[in-house]
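Participant: with the input below, show me the fold.
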Amino acid sequence: MTGHGVEPQLAVDPRLRAKLARLRSPDQPNTEDESERSCEDTLLARIAWSRLVEPGDGTAGALLAALGPAPALRLLIEGVSSRAIAERAEAAGADLARRNLDEALDRWRPRLDRRATLGDIERAIAAGLRVIMPGDSCWPEGFADLGAHAPTVLWTRGDPALLRAPGLSVVGARAATGYGSHVTAEIVDGVCAAGIVIVSGAAYGIDAVAHRTALAAEAPTVAVLAGGADRAYPQAHDSLLERIGREGLVCAEMIPGSAPTKWRFRARNRLIAALTPATLVTEAGIRSGSINTAGHAATLGRALGAVPGPVTSAASTGCHLLIREYGAMLVANAREACELLDIGDQLELFGKERLDGVGGAAGAGEQRVPPVHERVLDAIPLRGGRTSDDIARRAGLSPTETRGALAELELLGRVRNAETAGGGELRWSLSR
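Facilitator: Now for the predicted structure:
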């Protein structure tokens, strides 16, 4: 153990080894050719990395793929320079830009915290969570398509084998109408009868209808959360998520206890899209987060379907956009929804482009918030303020990135700063 980090060799501690074993299912073999000790080191290192990085960190993904989670973590702990790390990665066949690596190290090193990582393990055990990682027999095949943006681990509650079962992702508006709720329930019920696992995000509206319909049909369903797998969000869905954890699966890439943020919701959507061969949007307005999920599905080459609604309903304009301009299959019933699962490799809808209002151009009349701004705003509390260093740590950004974003947001009138009593460090708060 050195500094504040989590040295992978700490796994030799019998007490820690016992705790790591409790995070693994006894019937969960790792299919990679690793010894038990090596597997423990890898697991501990991946758990540490899940604390260090924000979802979808491509630099971290490329580094771990090139050097391995434990060796890469050791270099981080030892304070090895970005140049030396880049040279080792290059020797292993990876091409990491020095500038990107410099910024990444500035993001990661402030989060190195031995006690916090051990606390993550304790919290996961207390919540009854299990951890799965690449190489495990139930690691989702579809995550391979995410490349360097795949999760470091998944924290799970329930049956992880569902991650490899045939599934359909069903998403839609939080503010669902009676029509949207009805058509979602009708379609999901029929899809469940065909033996298909329903994957969604446990949000209000369409997500909740999809999960509840599957449970009512005594069919498995998977909830992919933007925060920790032990944290019910929204809180009103506590009992729903508890039941999904018993009868299906709740999973998340964030460490236990993590709060969901706008940035993490959007990053989470890539997992919902990657988990299954097809995504179905049953009701969505132009700015619905489910359009973001549809964009990920299209980029990954997944089949995409959308349910049409009344032409007078703003709640269905997103679905109409997907059908009219982006080639989504019009789905009107469960049979047509099941047909999506047979044509995933035939639809090349958008190439690498995102949908309007998602990752590309903003929707009409909407000024798109840059991702860095969004992460900084998410890290500032509704009441009170935080220092720029605290904001950087919570947002998973480097201090330089954070200071630049704060300056831009101040010019836009989104944040303000004030000195603490006694003329201390500036604290940033949201403008009112």
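Participant: contacts, neighbours, all on C-alpha from now
Facilitator: Fine.
Participant: in the stretch 251-400 of the chain, which spans are strands?
Facilitator: Assigned by DSSP state E, counting those that start in this stretch, the stretch 251-400 of the chain shows strands spanning 278-281, 303-306, 329-330.
Participant: redo those strands as CSV? Include distance to Ala144 and mean neighbour count.
Facilitator: Below are the strands of the stretch 251-400 of the chain laid out as CSV (distance: least, Cα to Cα, whole Å; neighbours: other Cα atoms under 10 Å):
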stretch, distance to Ala144, mean neighbour count
strand 278-281, 16, 29
strand 303-306, 17, 29
strand 329-330, 25, 20
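Participant: how close does Asp159 get to Val131?
Facilitator: According to Cα to Cα, to the nearest Å, Asp159 stands 11 Å off from Val131.
Participant: quick one: contacts for Gly248?
Facilitator: Going by Cα atoms under 8 Å, 6 or more residues apart in numbering, Gly248 touches 158-159, 162, 220-222.
Participant: ok so, going back, out of Asp159 and Val131, which sits in the busier spot?
Facilitator: When Asp159 and Val131 are compared for neighbours, Val131 comes out ahead with 26 against 21, by other Cα atoms under 10 Å.
Participant: thinking again about what came up before, out of the contacts of Gly248, which sit inside strands?
Facilitator: 158, 221-222 (DSSP state E).
Participant: looking at the residues you listed, spot the one nearest Ala332.
Facilitator: Ala332 has its nearest neighbour among the ones in strands among the contacts of Gly248 in Thr221, at 21.4 Å by Cα to Cα.
Participant: can I get the buried part of the contacts of Gly248 as one ChimeraX selection?
Facilitator: In ChimeraX syntax, the buried subset of these is picked out as below (16 or more other Cα atoms under 10 Å):
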select :158,159,162,220,221,222
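Participant: please name the nearest non-neighbouring residue to Arg17.
Facilitator: Leaving aside its sequence neighbours, Arg17 sits nearest to Ala11 (Cα to Cα, 6 or more residues apart in numbering; 5.6 Å).
Participant: same check on Ala124?
Facilitator: Spatial nearest neighbour of Ala124, excluding adjacent residues (Cα to Cα, 6+ apart): Pro256 at 6.1 Å.
Participant: another one to check against the first:
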Amino acid sequence: MTNHALTNLALTTDTIGSGGGAAGSEPLADSNDDRERLARAGLSRVVEPGDLAALKAFDGMSALEIWDRLQRKSRGLERWSTRLAEVDPQGDLERAAAAGARFVIPGDEEWPDAVDVLADAGQLTRRAGAPFGLWVRGRANLRAALKQSASIVGARACSSYGDHVAAELSAGLADTGVTVVSGGAFGIDAAAHRGALAASGLTIAVLACGVDVSYPKSNSALLSRIAEDGLVVAELPPGCSPTKLRFLARNRLIAAATQGTVVIEAAIRSGALNTAGWAEQCGRAVLAVPGPITSRMSAGSHLLVRERNALLATSVADIVEAISPFGAHLTEPPRAPQTLADTLAPDLQRTLDAVPVHHPAPATRIAVTAGLDLPTTQQSLESLAAHALITQTPTGWRLPPPTPLA
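Facilitator: Next up is the predicted model:
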């Protein structure tokens, strides 16, 4: 089956995709591209995502060289032989096409160069390395969609606060043209996707299984909607199921593909913190949304700020500033609205502070309270009255009564 797949190179882009968006119908002109795509498709099934042993064994080799050595059952590669006998890359490409998906590889117009940083980003939780390719379901162009993007991640068992914040921030990001990337899971992930969709924005779900597999099953309708209006992406070929290590490997893709990762509600032991760790490894911005200090689900977010130099995210503007080029979209620190009293000269301010609220006082009494001479106090009182900041009565000066509520 595998040898047949390697020799049958008469594939069209409708079957294997050319990386330029949705699959087309023109035949590929370069058979070397066919061979490269088939090799990478086969490797995506044979080699587990982020497999450290594979990185060591295949160091310095191209995808075609790795595939050829596996086909020849070269010594030292027995670790991957159990899967090799049943691998059919051409069949996987056809299965993907039947599901409305395509296989995007390095060199394709649609390939997101940002993930290439994983080749040099080191190791985390026994995972490392760049993917051989990405299986993509949806009409949008993956590279263009990720040009300005942020990942929103957090707890599966999130609180109503976390759900609300994730949806609101994601909708706000979508309104500004930022693509929202998450993992398609329960909790914060689902809220982030829904928020972006509600704002008619673009969202991408990066899965730890095949793009034709709905996991969790209760999110099937959401994932279908994402595939219709956004993109569903996976490193694993069609039909693959998720495992714990595959989730950890998936996290590195989410972090590398975007310009920044925002953590909303994460316990101390959380996959979201793993994604934040990968963002740090990849040189991406890491942000954390604060929560109640009594909430266990916010402990991880607070840890990121306190010990790992994460940026505090309290608004869409905070996130946009962090993921934008240096000096662009800078935010102003929050300030209370300035009132007329804030602009008063020092003598006027001291006089105003000395004017009573309820019982009018004469200028002499106000001068003593303010610590000013009488002429200065009298002049200040007249100036304050001209600005309607105080009121004169037959018995002295006082602040004006509060305006009644409508």
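Participant: dump the ones in strands among the contacts of Gly248 of structure 1 to a markdown table, plus distance to Glu87 of structure 1.
Facilitator: Below are those laid out as a markdown table (distance: Cα to Cα, whole Å):
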| residue | distance to Glu87 of structure 1 |
| --- | --- |
| Gly158 | 41 |
| Thr221 | 44 |
| Val222 | 41 |
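Participant: show me what contacts Pro290 of structure 2?
Facilitator: Pro290 of structure 2 touches 264-265, 298, 301-302, 312-314, counting by Cα under 8 Å, 6+ apart.
Participant: which of those has the most neighbours?
Facilitator: Highest neighbour count within the contacts of Pro290 of structure 2, by other Cα under 10 Å: Glu265, with 36 neighbours.
Participant: ok, that residue - contacts?
Facilitator: 154-155, 158, 162, 188, 289-291, 297-301.
Participant: repeat for Ala363 of structure 2
Facilitator: Contact analysis of Ala363 of structure 2 by Cα under 8 Å, 6+ apart lists 374, 377-378, 381, 396-397.
Participant: and with 6 Å instead?
Facilitator: Listed by Cα atoms under 6 Å, 6 or more residues apart in numbering, Ala363 of structure 2 has no contact partners.
Participant: count the neighbours of the residue nearest to Ala124 of structure 1 for me.
Facilitator: Count around Pro256 of structure 1 with other Cα under 10 Å applied: 24.
Participant: nearest the geometric middle of structure 2, what residue?
Facilitator: Ser151 (1.2 Å; Cα atoms, centre = their mean).
Participant: for the helix or strand in which that one is found, give me the average deviation versus structure 1.
Facilitator: Using DSSP states H and E, Ser151 of structure 2 falls within strand 149-154. Strand 149-154 of structure 2 differs from its equivalent in structure 1 by a mean of 0.4 Å after superposition (mean Cα distance after the TM-score superposition for structure 1).
Participant: neighbours of Ala84 of structure 1, how many?
Facilitator: Look at Ala84 of structure 1: counted by other Cα under 10 Å, it has 12 neighbours.
Participant: part of a strand, is it?
Facilitator: No - counting by DSSP: H, G, I helix; E, B strand; the rest coil, Ala84 of structure 1 is not found in a strand; it is helix.
Participant: so what's it up against?
Facilitator: Residues counted as contacts of Ala84 of structure 1 (Cα under 6 Å, 6+ apart): none.
Participant: and the gap between it and Ala45 of structure 1?
Facilitator: 20 Å.
Participant: just Val209 of structure 1 next, same as before
Facilitator: Per Cα to Cα, Val209 of structure 1 is found 37 Å from Ala45 of structure 1.
Participant: buried residues in stretch 220-237 of structure 1?
Facilitator: For stretch 220-237 of structure 1, by 16+ other Cα under 10 Å, it's 220-233.
Participant: mind telling me what Thr317 of structure 1 corresponds to in structure 2?
Facilitator: Alignment note: Thr317 of structure 1 maps to Ala299 in structure 2; criterion TM-score structural alignment.
Participant: what is the burial count for its match?
Facilitator: 19.
Participant: with the one 5 residues further on instead?
Facilitator: The local packing count at Leu304 of structure 2 equals 23, with neighbours defined by other Cα under 10 Å.
Participant: now it, nearest residue through space, not along the chain?
Facilitator: Ala310 (5.3 Å).
Participant: spit out the contact partners of that neighbour.
Facilitator: Neighbours of Ala310 of structure 2 in contact, by Cα under 6 Å, 6+ apart: 286-287, 304.
Participant: relative to Ala196 of structure 2, which of those is nearest.
Facilitator: Leu287 (18.4 Å).
Participant: mind checking what that closest one lines up with in structure 1?
Facilitator: Using TM-score structural alignment, the partner of Leu287 of structure 2 in structure 1 is Gly305.
Participant: next: Asn141 of structure 2.
Facilitator: So, by TM-score structural alignment, Asn141 of structure 2 is matched to Pro160.
Participant: what about its match, how many residues nearby?
Facilitator: Counted with other Cα under 10 Å, residues neighbouring Pro160 of structure 1 total 25.
Participant: just the one 10 residues further on next, same as before
Facilitator: For Val170 of structure 1, the tally of surrounding residues (other Cα under 10 Å) stands at 30.
Participant: does it touch Ala278 like I think?
Facilitator: No - if you go by Cα atoms under 6 Å, Val170 of structure 1 and Ala278 don't touch, sitting 8.8 Å apart.
Participant: just checking, the match of Thr317 of structure 1 touches Ser270?
Facilitator: No - between Ala299 of structure 2 and Ser270 there is no contact under Cα under 6 Å: 10.2 Å.
Participant: on the three-state scheme, Arg123 of structure 1 is what?
Facilitator: Going by three-state DSSP: Arg123 of structure 1 is helix.
Participant: what does it align to in structure 2?
Facilitator: Aligned partner of Arg123 of structure 1 by TM-score structural alignment: Arg95.
Participant: picking up where we left off before, which residue in structure 2 lines up with the residue nearest to Arg17 of structure 1?
Facilitator: Matched by TM-score structural alignment, Ala11 of structure 1 corresponds to Asn8 in structure 2.
Participant: in structure 1, what residue corresponds to the residue nearest to Leu304 of structure 2?
Facilitator: Using TM-score structural alignment, Ala310 of structure 2 pairs with Ala328 in structure 1.
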